[in-house]
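Visitor: Okay, here's the prediction I keep looking at, along with the sequence it came from:
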Amino acid sequence: MTQPLRYAINVTLDGCVHHEAGLPPDAESMAFWTDELRRSDTLLYGRVTYELMESAWRRSESGEWPGWMDASEIAFSEVMDPMRKVVASGTLDRVDWNAELVRGDVVEAVRRLKEEPGRGIAFGGVKLPAALAAEGLIDEYTFVVHPVVAGRGPRLLDGIQDQMQLELVDRREFRSGATVQRYRLA
């Protein structure tokens, strides 16, 4: 049995997935994202998402968390920081932060990764998800839909050529008005 590949991302009503386009995170949404991380033992990122996450959520060399973090953000960081990370990039020469670099055929690398023992592989991002969705490799899609119209920015699964039929398997609402929608391939 293969371990599940789970794509999860914040998205606006008009499909924008830029990390600053939705509502600012609050304790409720951070607790949700922390629980999402706990469902997996590996994180998969492309270069851009890896660098973004590392700059925000990596524990500093001093061992202290930045002063801007509240308790919910520290809880998230304490789960993410020690997790195994796999980074797909053709431009990076090296990675650290418990990470390994994947070069070449990302689709084949993800197929092999799914065959390894584990609780699951979590990932986000913009370009990598579209490539993996087109190959039918994503087992679960989780969208936190924010009640915002961004008007511009990268779009959710932009570039998918073939229609994908998804089945809603879970839905919940946050006090902020954002909704979590979890899907599997129908």
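Guide: Looks like it arrived, so ask away. Numbers count the residues shown, from 1 in each chain.
Visitor: When you work out contacts or count neighbours from here on, use the C-alpha atoms and nothing else.
Guide: Noted.
Visitor: Tell me who's in contact with the residue nearest to the spatial centre of the chain.
Guide: A centroid search over the chain (CA atoms, centre = their mean) returns residue 124, at 2.4 Å, as the residue closest to the centre. Residues near residue 124 by CA atoms under 8 Å, 6 or more residues apart in numbering: 7, 8, 9, 44, 45, 49.
Visitor: How about residue 26?
Guide: Counting by CA under 8 Å, 6+ apart, residue 26 makes contact with residue 72.
Visitor: From residue 153, how far off is it?
Guide: 22 Å (CA to CA, to the nearest Å).
Visitor: Over to residue 6?
Guide: 23 Å.
Visitor: hold the first one in mind and look at this next one:
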Amino acid sequence: MRPLRYSINITLDGCCDHRAIIPDEELHRHHAANLERADALLFGRVTYEMMEEAWRRSAAGTWPDWMADWMVPFAETIDGAKKYVVSSTLERVDWNAELVRGDLGKAVAQLKEEPGSGLAVGGVALPLALADLGLIDEYEFVVQPVVAGHGPTLFAGLSERLELKLVGRQEFQSGAVALRYQPSRVTA
């Protein structure tokens, strides 16, 4: 069974707005390594569209002018990855992606049953639904040394308390700390 891993950058005050956090080269390498541990990525519509806009190689095969050379390994990893997109509003997807429709719990459980090294999920709304279903096997919170004072927070509206056990910790030169957790008990 493939594990489903969730990773997200957050500020010290719990904000997960990507505009409040600017990952540096070291964090890009860390996130690229996380993505390489997965056979496929699982996104909701909003995250899929945001990632596609930022990290998709152009039709000419080039990267955007704003992209620093050290960002290219992350961009190549995400650009080439198999993607599953949970959406009831999109009619079609491309960018090596496939739509996931119907019962979310059954669809994701089926993806987890497929052979492979793992699935990576990002975003805010989809991971909330997956956490409620007890489908996330590992959580990674990359806590940034920033207080945003605004923005969306994680797991607002979670139906019941989620007990986690710390299984890994990594500090970065920027002062960010990646904390990895696994559920203490599985709920479904």
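Guide: Cool, the structure landed. Because the structure is a prediction, the values reported are computed rather than measured.
Visitor: And the residue nearest to the centre of the first structure, what's its match in the second structure?
Guide: Alignment note (TM-score structural alignment): residue 124 of the first structure maps to residue 122 of the second structure.
Visitor: and if you look at residue 71 of the first structure?
Guide: By TM-score structural alignment, residue 71 of the first structure lines up with residue 69.
Visitor: secondary structure class for the residue of the second structure positioned farthest from its centre?
Guide: Largest separation from the mean C-alpha position in the second structure: residue 60, at 27.1 Å (CA atoms, centre = their mean). Following DSSP: H, G, I helix; E, B strand; the rest coil, we place residue 60 of the second structure in the coil state.
Visitor: Kindly state which residue of the first structure is aligned to it.
Guide: In the first structure, residue 60 of the second structure lands on residue 62 (TM-score structural alignment).
Visitor: which residues does its match contact?
Guide: Per CA under 8 Å, 6+ apart, neighbours of residue 62 of the first structure: none.
Visitor: And the strands in the second structure?
Guide: Counting by DSSP state E, the second structure has strands at residues 4-11, 40-44, 82-86, 97-100, 119-121, 138-144, 164-171, 177-183.
Visitor: related to what we said a few turns ago, who has more neighbours out of residue 6 and residue 153 of the first structure?
Guide: It is residue 6, of residue 6 of the first structure and residue 153, that has more neighbours when counted by other CA atoms under 10 Å, with 25 against 14.
Visitor: Nearest spatial neighbour of residue 173 of the first structure, chain-adjacent residues omitted?
Guide: residue 179 (4.4 Å; CA to CA, 6 or more residues apart in numbering).
Visitor: Neighbours of the equivalent of the one you found over in the second structure, how many?
Guide: Alignment note: residue 179 of the first structure maps to residue 177 in the second structure; criterion TM-score structural alignment. Close neighbours of residue 177 of the second structure, defined as other CA under 10 Å, add up to 19.
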